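Visitor: Got a sequence here, can you model it:
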Amino acid sequence: MAERPSNPAAGSLPSWLRIVDKHKGLIVPLAFVLLLIVILIPLPPLVMDLLISFNISLGVIILLTTIYMAKPLDFSVFPSLLLATTMLRLVINIASTRLILSADAATPEAAAGVAGKVISAFGDFVAGDSLFVGIVIFLILVIVQFVVITKGAGRISEVAARFTLDAMPGKQMAIDSDLNAGNINEAEARQRRQEISQEADFFGAMDGASKFVRGDAIAGIIITVVNIFGGLAVGIIERGWPVGQTAQVFTKLTIGDGLTSQLPSFIISIAAALIVTRSGAKADLGEELTGQLMSQPRGLTITAGFLALLAITPLPTLPLLATAGGLGMLSFGMMRTAKAKAHDARDTAIAESQAPAEPPPVESLLKVDTLELEIGYGLVALVDAGQGGDLLDRITAIRRQLAAEIGLVMPPVRIRDNMQLEPGQYRVKIRGAAVAAGELRPGMLMAMDSGIATGQLQGEATKEPAFGLDAWWIDPPQRHRAESMNFTVVDTTSVLATHITEIVKQHAHELLTREEVNNLVETLRAKAPKLVEEAVPGLVKVADLQRVLHNLLRERVPVRDMETIVETLADWAPKTNDADILTEYVRNALRRSICEQYAVREADRPPRIVCVTLDPAFEDQIAAYVDRGPAGTSLTMPARVANQTAERILRGVQRVTAAGHHPVIIASPQVRGVVRQILEPHLPTAVVLGYNEIPPGVEVESLGLVGATEPAEAVTAA
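Guide: Sure thing, here's the model as predicted:
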């Protein structure tokens, strides 16, 4: 079966074009190699004519491409192309100099065509019978390029590069704000960040590339002077030709050579200046120029009147009146067009205002935001950066914090003002359902008692919404007094940001969608491609991976180490499809990072886990209600028994919390998961570890043994 062309349009191309299209990646390397060969090997005049013609046409193509591009990044290869064209011109200069100085001619007249017809024609056309005219025209061209265009383009490149780099942080913050507000998704944010980075790289490269243009202009002047004196030396000293004829021939050839080099250089310099002056362009130069220059008909009218006044002076009357008449007619036509557009726009606006309003499409009502924050009108200032609000910046910091802590990319937060809420109230929703709410006091501070505060504050008593600590709303002047009494004082934005962080951690398993799991897998693919190729989806289905990640996040186990998670699942998934059992295997592999969160570290002793443990007989009673079947692990314990079991464990846990530690229970791996399931409705922050999850080097300090009836007295184990 014949191989199909990779490009759908390639089938209609001639065979030689298909070959070029297939191997187009070799064109640029071969071109550079050929340029190096041109320096070493003398060229016949015909080849020199072809190279010069190609150089001029390339300059025109670059200029027209610059004019028609919509924005500078559409021609992002320009800095590299600028270097390539500079090298091409210098190589042609070297090759043409060799032809001119090594002219194999018996007389000066015969030497006129040794460098090719293009160089000879340029010299004759510009200089004519006067060498002085040719030299002056050449110098004017070089001076305009060197002093005006090249210097201006170089300065603009420097300023554009500096301001582009200075504006990068602000643009990045604007993207993060739009992402947090839900105005754009993660893919759009990633694309915008990439465009900002490319823009900075482009203008930085243009800043350096402009030096090539300036150096090329200087090199052109030096090469021209060297060619003139070198030609005179060759003709007079080596060949013995008359001085006048030698100067006539070699000066014309040198001027022609210089013009064939400086003309494309001049064109590309204009292109470089155009591309750096259009950093904020949104359309091609023709559209912007005509649209802006012709946007004010009054300017054309005044200009026409000015030219008409000049016509009554001794200046030529006919050209001035003809130009004034043309501008006047153009201005009159533009005014009529503007009036017609304004009339049409007014009629359209009236028709739209009288037309019945169409209801929004039903499909728009089906959209549900993953994470939503509703605020009362009194909290709008927290979101408005113009009023000093930095909530959007805090949410950006929360996204980074959560990604670093638990490995979850928090979805964008859609922030809405809800007039049905009290001015200081807010409500957090996940997929349209409210999961938390609170009330803030704008303009006031919250002073929290973490257990070490001394004294009383004058303020409104409240509860810190994230952790339920006793707190008071106080006026800002009381801040120093509250801090001196060991109260923790924060502003309203910090209270709300902390609450959002805890809500996301608590409901992280609900926010981890199938799409996000695929993103995590693709991120892992970049790091460990062989592992992903072998394991997903061959050994581990994405759905099974999502269920295991849900189980981990439900117990606040970080999922940053996706490589270890996928490796463990790849080992055990062929043996069982029970997500709970697979979760236990993964937890065992992540035991160091799990215990790291709850280990107590002191300088004079090894890290230790302060906890309560379960009596083996008590664990056997719980295990009797565990049913492991083909559909997975399920708990058949009656609600009354589950409540009694939870109460017994919680009474033991009180000893741990009373000692100032996180509530940690250690159980056997067989019942660890169901114990956590029993405790979750009563104490969501409880941590249940398995004995196998305690890594070497970590001690266990048990403050109690929970039995089938009541917890035993404190028992310390190491």
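
Visitor: all contacts plus neighbour counts: C-alpha atoms, from now on.
Guide: Noted.

Visitor: the helices in the stretch 551-700 of the chain, which residues?
Guide: Taking DSSP state H, counting those that start in this stretch as the criterion, the stretch 551-700 of the chain contains helices spanning 562-572, 579-589, 591-598, 616-623, 639-658, 669-679.

Visitor: among those, which is nearest residue 470?
Guide: For residue 470, the closest of those is helix 639-658, at 16.6 Å, according to C-alpha to C-alpha.

Visitor: Give me the buried positions along that closest one.
Guide: By 16 or more other C-alpha atoms under 10 Å, the buried positions in helix 639-658 come out as 642, 645, 646, 647, 648, 649, 650, 652, 653, 654, 655, 656.

Visitor: Same list, the helices of the stretch 551-700 of the chain, but as CSV with distance to residue 147 please.
Guide: Shown next, in CSV, are those (distance: least, C-alpha to C-alpha, whole Å):
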stretch, distance to residue 147
helix 562-572, 59
helix 579-589, 69
helix 591-598, 65
helix 616-623, 89
helix 639-658, 78
helix 669-679, 78
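
Visitor: and which of the buried residues of helix 639-658 is nearest to residue 206?
Guide: Taking those together and measuring to residue 206 by C-alpha to C-alpha, the closest member is residue 656, at 64.2 Å.

Visitor: Geometric centre of the protein: which residue is closest?
Guide: Note on the chain: the residue nearest the mean C-alpha position is residue 193, at 1.7 Å, using C-alpha atoms, centre = their mean.

Visitor: Name the nearest residue to that residue, sequence neighbours excluded.
Guide: Excluding the flanking residues, the one nearest residue 193 by C-alpha to C-alpha, 6 or more residues apart in numbering is residue 172, at 6.8 Å.

Visitor: Next SSE downstream of the helix or strand where the one you found lies?
Guide: Per DSSP states H and E, residue 172 falls inside helix 151-180. Next helix or strand after helix 151-180 toward the C-terminus (DSSP H and E): helix 186-233.

Visitor: what angle sits between that following helix and helix 151-180?
Guide: Relative orientation of helix 186-233 versus helix 151-180 (axes from the mean of the first three to the mean of the last three C-alpha atoms, to 10 degrees): 170 degrees.

Visitor: Distance check, residue 612 against residue 23.
Guide: Using C-alpha to C-alpha, to the nearest Å, we find residue 612 at a distance of 70 Å from residue 23.

Visitor: These two - which one has more neighbours?
Guide: In terms of neighbours (other C-alpha atoms under 10 Å), residue 612 is the more surrounded of residue 612 and residue 23; the figures are 30 against 10.

Visitor: Next up, the contacts around the more buried one.
Guide: 652, 653, 656, 664, 665, 666, 702, 703, 704, 705, 706 (C-alpha atoms under 8 Å, 6 or more residues apart in numbering).

Visitor: so the fourth one sits right up against residue 685, yeah?
Guide: To tie it back to what came earlier, the one meant is residue 664. No: the pair residue 664 / residue 685 is not scored as a contact, 9.2 Å apart, by C-alpha atoms under 8 Å.

Visitor: want to put them side by side, so please do this one too:
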Amino acid sequence: MSDQSGTARKTFFGNSTELVMAVAVVAVVMMLIIPLPTVLLDALMAMNLVLALLILLIVLYTRKATDFSIFPTILLVSTVFSLALNVSSTRLILTRGTAFDGRMVRAFSSFVVGSGGTEGLVVGFVIFIIIIAVQAVVITKGATRIAEVAARFALDALPGKQMAIEAEYNSQAITEEEAIARKNDLQREVDFYGAMDGSSKFISGNVKVGILITVVNVIGGIVIGTLIHGEPITVAIGTYISFSIGDGLLSQFPALLISTATGIIVTRSVSNGTFGEDVSEQFSRDARIYWIGAGVLGGFALLPGFPWYVLIPMAALLVVLAVRLGRRKTKRDTAAAKTADAKKAKPESEDMSPIVPLDPLSLELGYGLIPLVDREKGAELLERVHRIRRESGLDLGLVIPRIRIIDNIRLEPSEYCFKIQGVDVGRGKIRMGYYLCINPGGVKDELPGEKTRDPTFGLPALWVSEDKRDEAERAGYTVVDPPSIIATHLTDIIKRHAAEILGRQDTQEILDALKKSYPAVVEEAQKALSLGEIQKVLQALLREQVSIRNMVAILEALADYGQAAKAAKNMQFLNEKARQALSRQICLQYATDDRVLRVLTISQSLEQKILDSAVETAAGIMSAMDPSTRISWIKALSRTVAAVQDQGWYPIVLCSEAARYLVKSSTERELPDLVVLSVPELVADVTVEAVGEISVESEEKVKV
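Guide: Have a look, this model is predicted:
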């Protein structure tokens, strides 16, 4: 019940505040047209003074400029309010003349001036001119310039700050909620200084209009007093000039307070404390300045003609401040020395981390490519990176860690670089504003453009401008924009280096997540094999582009054959059994839409030579052919693969289970993308079609 009443009360006050503000703004505008009684005018003028004073105090006690985000709007409302009061007071002064009984205007026209008669008028006019000059030439002009520079710098620095936030988020230094909050704060800061750039013009406009209104009041009052009211010229001058000066001072004094507040809020952009805290901290850092100041004042006091009775007390006050600050500094130094001694007493290993962690996967950009990750310009690359991470998780079954994107001044402006654990694994160059036109092989009409190569696959390509894009597409080129180039390269990097990205900690996290749903499978696999052995099997699968998403089938195979593989000291046997557990997935990965798998076979004599070349090493069983046989084997394989590719088919080699790993490992350097399947990996509902045989005794035979 109390919660409901509190909510209702909050809603009521919130709605009431909105209603009051709406009525107040409309009333301020209507004041320009509707005459006001003098009592209400006095109350509103007093309210204008209080409002200006409150604005100044709020600015002084505000820690960050964006904490007072409504300040630009307040400037507009207060300026219109002040001008409306000017118009209302002008109307009453000109219509009533000597009978005008506005107490606030009369008080400023007499008390502030300090004397009556002609002398008072002259003094009041001089004070009015001085206030106008100080406000227009000194405070308002300086605040306007600072607001312009702050707005420009805030906008220019926005991409770099956004990249810094993205880098912290990608490196998991901050959470997603913290990243969003920082970005919102950054956007508010840019919006605030952008609004202040224009709002500062309200103050300068108010000064100019105040001068105009005062001049119009004086001239109009003299004309009305002498020609309409029939007053003597001296009476009209004394009355209307006095009222006009009082009205001008009364309107410009609140404007001066608001101008001062404007100058303070735009000059404190680098502060994190209130104005008072900053003054207290920064004026108390060094006691020597107060000793020097006291000495200078004491020297002036000894000179003839100077008021020693003023200077000596001020010098004594500075000496007291210097002594107190010196004692405070001594205490701080003592405390700092104790802290330093305590740190020295600790072992060095506690002072710094024994390792400097590296990013699992990072993307470094030259400064010319920063617009690709600029939120103001769409940040298309950031969205694509996020999508690639999600798609890689679905395709490979491996959750890619957050990719840290940073700028690197060591790179050329148009260059980018991918790194895994701080090691360069791929780089390229981008021409911003141009499109990469890749020749897929059948293009005959060449376009004019800068020749280059696709950074992902090394295909011949051209850089063409945007107006040539349609022409390139019609000519048969594959046209790619800059974000797509980096995204395609990133996808290829992830596929080729997925095994390097998967670490023991990642493997443990996979097992922990799977254990919630399949505890028996995970426990049995971990009994048979260690964490490192499971990781190596997963890495072997990823190295050959086999998805590990079906972890249940993989772990069941490891549980079944783990003990046998360890007893025989043949971990490659375990890899083959894991592949066979995923046989349907692997076959469908390379089969055509009608489930036909076109393969190359190996002659029986050649396969036997490969089997005979097997030797045991510390890394497992490897192929060790003699040089001549290996050269013949690679040449025959390369020619056969090229012939199959000419037919538009994907090259797949089929062999026995015992030879599969040896075939793959012996060709990894020359043909890293070659797919090698074993007979047990074939499934019944996929049709296998042999399109050629690889042999070193004779020329290869290829079906056409």
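
Visitor: TM between them?
Guide: The TM-score (TM-score structural alignment, normalised by the length of structure 2) is 0.56; 470 aligned residues with a C-alpha RMSD of 5.3 Å.

Visitor: follow-up on the earlier one: and the residue nearest to residue 193 of structure 1, what's its match in structure 2?
Guide: Aligning on TM-score structural alignment places residue 172 of structure 1 opposite residue 162 in structure 2.

Visitor: I figured residue 151 of structure 2 hits residue 199, correct?
Guide: No: using C-alpha under 8 Å as the test, residue 151 of structure 2 is too far from residue 199 to be in contact (11.8 Å).

Visitor: Which secondary structure state does residue 359 of structure 1 sit in?
Guide: coil (DSSP: H, G, I helix; E, B strand; the rest coil).

Visitor: That one: how many residues sit nearby?
Guide: Number of residues near residue 359 of structure 1 (other C-alpha under 10 Å) recorded here: 6.

Visitor: for it, what are its contacts?
Guide: With C-alpha under 8 Å, 6+ apart, residue 359 of structure 1 has no contacts at all.

Visitor: Residue 494 of structure 1 should be in a helix, yeah?
Guide: Yes: assessed by three-state DSSP, residue 494 of structure 1 belongs to a helix.

Visitor: show me what contacts the equivalent of residue 200 of structure 1 over in structure 2?
Guide: Per TM-score structural alignment, the equivalent position to residue 200 of structure 1 in structure 2 is residue 190. The contact partners of residue 190 of structure 2, by C-alpha under 8 Å, 6+ apart, come to 151, 154, 155, 158.

Visitor: Any chance of a markdown table for these, columns distance to residue 606 of structure 2?
Guide: Formatted as a markdown table, the contacts of residue 190 of structure 2 follow (distance: C-alpha to C-alpha, whole Å):
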| residue | distance to residue 606 of structure 2 |
| --- | --- |
| 151 | 74 |
| 154 | 70 |
| 155 | 68 |
| 158 | 64 |
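
Visitor: now, the most widely separated pair of the residues you listed?
Guide: Farthest apart among the contacts of residue 190 of structure 2 by C-alpha to C-alpha are 151 and 158. That separation is 10.7 Å.

Visitor: more crowded one of the two?
Guide: Taking other C-alpha under 10 Å, residue 151 of structure 2 and residue 158 do not tie; residue 151 has more neighbours (22 against 19).

Visitor: Counterpart of the more buried one over in structure 1?
Guide: Under the alignment (TM-score structural alignment), residue 151 of structure 2 maps onto residue 161 of structure 1.

Visitor: contacting residues around its match?
Guide: Here residue 161 of structure 1 is in contact with 200, 203, 204, 206, 207 (C-alpha under 8 Å, 6+ apart).

Visitor: Buried subset of the residues you listed, written for ChimeraX?
Guide: Restricted to buried positions by 16+ other C-alpha under 10 Å, the ChimeraX selection for the contacts of residue 161 of structure 1 reads:
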select :200,203,204,206,207
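
Visitor: can I get the contacts of residue 161 of structure 1 in TSV with distance to residue 466 of structure 1?
Guide: Output for these, formatted as TSV (distance: C-alpha to C-alpha, whole Å):
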residue	distance to residue 466 of structure 1
200	41
203	47
204	47
206	51
207	51
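
Visitor: and which of the contacts of residue 161 of structure 1 is nearest to residue 52 of structure 1?
Guide: Nearest to residue 52 of structure 1 among these is residue 206, at 25.4 Å by C-alpha to C-alpha.

Visitor: quick check: angle from the longest strand anywhere in structure 1 to helix 639-658?
Guide: Ranked by residue count and defined by DSSP state E, the top strand of structure 1 is strand 605-614. With the same axes, to 10 degrees defining the directions, strand 605-614 of structure 1 sits at 150 degrees from helix 639-658.

Visitor: Quick check: buried residues in strand 605-614 of structure 1?
Guide: For strand 605-614 of structure 1, the neighbour count (16+ other C-alpha under 10 Å) marks 607, 608, 609, 610, 611, 612, 613, 614 as buried.

Visitor: what would these look like in TSV with distance to residue 514 of structure 1?
Guide: Formatted as TSV, the buried residues of strand 605-614 of structure 1 follow (distance: C-alpha to C-alpha, whole Å):
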residue	distance to residue 514 of structure 1
607	37
608	37
609	35
610	36
611	35
612	37
613	36
614	36
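
Visitor: ok, which pair from those is furthest apart?
Guide: Of all pairs drawn from the buried residues of strand 605-614 of structure 1, the widest gap by C-alpha to C-alpha lies between 607 and 614 and measures 21.4 Å.

Visitor: Can you point out the buried residues in stretch 366-386 of structure 2?
Guide: Neighbour-count burial for stretch 366-386 of structure 2 flags 366-374, 379-382, 384-385 (criterion: 16+ other C-alpha under 10 Å).

Visitor: likewise stretch 225-233 of structure 1?
Guide: Applying 16+ other C-alpha under 10 Å to stretch 225-233 of structure 1 flags 227, 228, 230, 231, 232, 233 as buried.

Visitor: and if you look at stretch 48-66 of structure 2?
Guide: Of the residues in stretch 48-66 of structure 2, those buried (16+ other C-alpha under 10 Å) are 48-49, 51-52, 55-56, 59-60, 62-66.

Visitor: Could you tell me how far that stretch lies from the centre of the chain?
Guide: Mean-position distance between stretch 48-66 of structure 2 and its chain equals 31 Å (C-alpha atoms, centre = their mean, to the nearest Å).
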